[in-house]
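[1] pasted the sequence and its predicted model underneath.
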Amino acid sequence: MRENWKSRKGFIFAAAGAAIGLGNLWRFPFQAYKNGGGAFLLPYFVALITCAIPLMIMEYAYGRKIRGGSVKAFSKLKKKLEIVGWIQVMVPIIVMTYYSAIIAVAVVFMVFSLGHAFGIINWLSDPGPIMGMVTGSAKNALDLGAGMSIYILIAVIVVWICNWLIVKKGISGGIEKMSMIFTPLLMVLMIIFMINAVRLKGSAIGLEALFKPDFSKILVPSIWVSAYAQVFFSTTLAVGVMIAYGSYLDDKADIVNSAIITVLANSSFDLIAGVLVFSTLGYLVSNMGVEFTSFGTGAGVAFIAFPIAISTMSTNVVIQGLLGFLFFFCLFIAGLSSSISMLESFTTAALDKFDVSREKLVSIISIVGFCGSACFASYAGFNYILDIVDAYVGNIVIAGLGLAEVILVSYIYGTSKLREEANAYSDFKVGIWWDYLLKYFTPLLLGAVVITNLFNIITELLKKDTAGVVSNIVFGWGTVIIMIIASFVFYKKKWTAKAQEVAPTLNDKKVNL
């Protein structure tokens, strides 16, 4: 018998934890900053209503109806479409390999923060040298002999052990229990840090830079594409996570409200992160005379700017260290809640098709995943290859899968049937407008995102030197090709799971979904 979530609250916390991740901390603030500030919020909220919420409802409803992950979900539409499901769950596996390396840096900095508290190492006021020591340096992505970060490698082991311990216990025994504790804790800690950041001298400068609207940009098409891309990617849609989570919902679960709460929780974290990041940067701009982008628009914000800001919160070394530990613990929680959802996405899909125990399967995936993460613990891997793989998987594969998913489910299964099932036990009902969004509006917007991203990657590739071109072909397109080949191999294997020895399609009259 298929496992179910024990409570709605547990499911919401798990789904919100899956959507909330390290990327929220810097991606939304800098997307808003460069795309019109407060004016960016209009297309952002429109994207939430017209894309994120409808797709979240669709994935929850279809996952519950199928009672399976992405592989089973697409094979039910049409047998040959099973390969789409495998490509979809390959995404979180690939993402986990480098995402775990980023979480590992948070683990390392947690330890260093405790060292700071006990007077062993004084680094929070000047984190640059420590960051350099941990991540090292390389000439380019092809400089594979540059070295390996022993700090990241050891911390990656810790991250994968945590993933393994939680996911092998299943939905109610592992993921739900962990999410009930860590997701609300993460929100509380981030709100505390946000409130403190707003109180810093110069925070108003940062908030003005983030939220002051530049309405001259609001009619620029690229701004709307950026807003949809931000909402789409930050909610963990189209990678099998929410379909898998939806498959464990009770038959009488309120799908519509659950979807709305999940999306709004994620967007709330986006806004909290925006206020936190730019209040902190405003302080640094005011007191150090640097630019808002001096610390980069990625991990540099969390690993360089925040330690400096934390060091100013108190002159007491012990308090500084403990605050640093709490902050990097927040990052660790955010990363871990997302990584376990990625691991569960593939696990659910594989358990649907193959006769294997959850513990054995999770153990195998964790070992393979750790080997992949070890590659990103190299100096070339962390500093160069990570960004290349992330760009190709995020901008080409995920966007393409989102487009394919909404078209295939909407036109083969049918939005009207799915709407009836989603509304059946929901307090808030979606109307026929939901059908039109999924059939016409959302595919057009996602199509624009896919085309824009593909165009940008190709044009950027043409500007690179020889090493850059080779790196992008090997690690970018190479990763995409490996994902497709691996998906085809799994697709060709026979269904051996006892509950699903044959994967009949929706057109098979013997199937009772």
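    Sure, I can see it. Residues are numbered from 1 along each chain as shown.

[2] all contacts plus neighbour counts: C-alpha atoms, from now on.
    Fine.

[3] ok, Y283 - contacts?
    200-203, 205-206, 309 (C-alpha atoms under 8 Å, 6 or more residues apart in numbering).

[4] in space, what's closest to it - neighbours in sequence excluded?
    G202 (4.4 Å; C-alpha to C-alpha, 6 or more residues apart in numbering).

[5] for the one you found, which residues are in contact?
    Per C-alpha under 8 Å, 6+ apart, neighbours of G202: 279, 282-287.

[6] separation between it and L444?
    42 Å (C-alpha to C-alpha, to the nearest Å).

[7] just W123 next, same as before
    49 Å.

[8] okay, these two: which has more neighbours?
    W123 (20 against 14; other C-alpha atoms under 10 Å).

[9] excluding its backbone neighbours, what's nearest V469?
    That would be L461: by C-alpha to C-alpha, 6+ apart, it lies 6.1 Å from V469.

[10] pretty sure L322 contacts F112?
    No: using C-alpha atoms under 8 Å, L322 is not in contact with F112, being 10.4 Å away.

[11] is it true that S314 lies in a helix?
    No: counting by DSSP: H, G, I helix; E, B strand; the rest coil, S314 is not part of a helix but coil.

[12] also this one, for the comparison:
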Amino acid sequence: MKQKNSFSGQIGFVFAAAGSAVGVGNLWRFPYLAAKDGGGLFLIIYLALVLTVGFVLLTTDIAIGRKTGKSAIYAYESMRKKWKFLGVITFLVPVLIMTYYAVIGGWILRYIVIYLTSSGKQAVADDCFTAFISSPSSVWYGLIFMLLTALIVYNGVEEGIERVSKFIMPVLLIMVIGIAIFSLTLKTTLDDGTVRTGLQGLKVYMKPDLTGITVGRFLQITLDAMSQLFFSLSVSMGIMITYGSYVKKDVDLNKAVSQIEIMDTGVAFLAGVMIIPAVFVFSGLDGMSAGPGLMFVSLPKVFYSMGTVGRVIGILFFVLAGFAALTSCISVLESITANCMELFHTERKKTTRVLSVIYLIATAVIALGYSIFYVEVALPNGSTGQLLDIMDYISNSFMMPFISLLSAILIGWIMKPSWIAKEMELNGEKFKRKKLYNVMMRYIMPVIMVILFLQSTGVLNLIMK
């Protein structure tokens, strides 16, 4: 069944796709990894991967979507009937991600409320974040965020998703640039008279640190950058296939892919400029903890250290994070909605209503995973986690590298790269990176994805020991 909805044009598609790609992971995970993995060294590796692996994965998903006019399940089936299973696996990734993304959105919403109603002092209390997520009342914030997401998807592609993305993305870009510039102007004098400045923090961020570099260390940094790529570009989860199915045939996909790459990577880089200098000035690099610790613990302390202006920056930052979470959450729910519309031959509004009920329940369960439904499970990658961490591990660390591996085999050796190239050259446009795409898809992608899959399941660590 051909999708009846579509984006109005290239700008609408690029903003929506970039909105999906620019998520919370760009704002906390990218800066953390850059600080942990040698600053400029990580940036160089990540940029190289974006221009090669990221380009291949993004091009493949979008071209598959537009060429077939279908979402993941039926897109793969229309290519090869025996490969419908890959579409089903791909569909399951957003199904799992949607169970917890609104929960994270709810956390951000809570901090927006804190900064709007107080000086931000509450946010720097030692147990603020932990006390909040471990309280059953935290569930309401996640439910509100989920309802907002569902309302936008309910209104369709052009009137809902595209309209919101066209507003949010320019605002988000302006806010990121503005806070990044402000971050570079910061400075503080320590008790011993040493002065720390934002520009010193920028040097820490940008300068490649080769201290203690080994082959194993280089490989780990590369794997970190690769895993960030999945977070960042929304690839191998069916979202870009769905969005690609809404793209009109007169849109130049070559330009669109490049614009999405630039916008997404630019925001990730600027997020580092925004966060690392500020954290460096007020906390050194000790505050660069992973995950929620950076966004909900370290940064509020930085904002509070700024005095009155810190409250304003805190409001701006969490509104910015809320926008990023919302556009990503919308794309995840839209992917699920589009697949269900095709599977059950139902119209959008009815499908969205049913999915809203399902995911309001799922959001509540995951949000309560830190209180009423608390569990602690050992994961194959060596970490332990609650319900949210389990869903995140299965979808991002296990399924996405596996999907990319199978996709490389299907496109590289069964359909052949020329199948994608024809769609990229549909209107006479030149597929400038065709040779790169062919080599990457057939020979390099399968190897990279096998390594990443082994690493995410803990097998690679055992081998290296």
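    The structure has been received and is ready for your questions. If you're wondering where the values come from, they're calculated on a predicted model, not measured in any experiment.

[13] neighbours of the residue nearest to V469 of structure 1, how many?
    For L461 of structure 1, using other C-alpha under 10 Å, the count is 17.

[14] assumed it was part of a helix.
    Yes: applying three-state DSSP, one finds L461 of structure 1 inside a helix.

[15] and it, how far from L281 of structure 1?
    In terms of C-alpha to C-alpha, L461 of structure 1 sits 31 Å off from L281 of structure 1.

[16] likewise A350 of structure 1?
    44 Å.

[17] the two: which is more packed in?
    L281 (31 against 24).

[18] translate the more buried one into the numbering of structure 2.
    Under the alignment (TM-score structural alignment), L281 of structure 1 pairs with V279 of structure 2.

[19] what of Y33 of structure 1?
    By TM-score structural alignment, Y33 of structure 1 lines up with A35.

[20] next, count neighbours for the closest residue to that match other than its chain neighbours.
    Sequence neighbours aside, Y205 is the residue nearest to A35 of structure 2 in space, at 6.5 Å (criterion: C-alpha to C-alpha, 6+ apart). Y205 of structure 2 has 27 neighbouring residues, counting by other C-alpha under 10 Å.

[21] against L143 of structure 2, how distant is Y205 of structure 2?
    37 Å.

[22] what range in structure 1 does stretch 223-243 of structure 2 sit on?
    Counting by TM-score structural alignment, stretch 223-243 of structure 2 corresponds to 225-245 in structure 1.

[23] the stretch 51-200 of structure 1: helices as residue ranges?
    Here the stretch 51-200 of structure 1 has its helices, by DSSP state H, counting those that start in this stretch, at 53-66, 70-77, 82-117, 128-135, 150-167, 170, 176-198.

[24] figure out which of those is closest to N24 of structure 1.
    Closest of the helices of the stretch 51-200 of structure 1 to N24 of structure 1 is helix 176-198, at 11.8 Å (criterion: C-alpha to C-alpha).

[25] contact partners of the helix or strand just after the closest one?
    Next along the chain after helix 176-198 of structure 1, taking DSSP states H and E as the criterion, comes helix 203-211. Here helix 203-211 of structure 1 makes contact (C-alpha under 8 Å, 6+ apart) with 29, 32-33, 37-39, 197-198, 274-275, 278-283, 286.

[26] one more time with 10 Å, if that's ok
    With contacts defined as C-alpha atoms under 10 Å, 6 or more residues apart in numbering, helix 203-211 of structure 1 is touched by 29-41, 197-198, 212, 274-286, 292.

[27] same question, stretch 389-396 of structure 2
    Residues contacting stretch 389-396 of structure 2 (C-alpha under 10 Å, 6+ apart): 89-90, 92-101, 227-228, 230-231, 236-237, 366, 369, 376-381, 383-387, 397-402, 456-457.

[28] which part of structure 1 lines up with that stretch?
    Under the criterion TM-score structural alignment, stretch 389-396 of structure 2 matches residues 387-394.

[29] ok, stretch 145-161 of structure 2 next?
    With TM-score structural alignment as the criterion, stretch 145-161 of structure 2 aligns to 159-175.

[30] quote the end-to-end distance of that stretch.
    Length of stretch 159-175 of structure 1, first residue to last, C-alpha to C-alpha: 15 Å.
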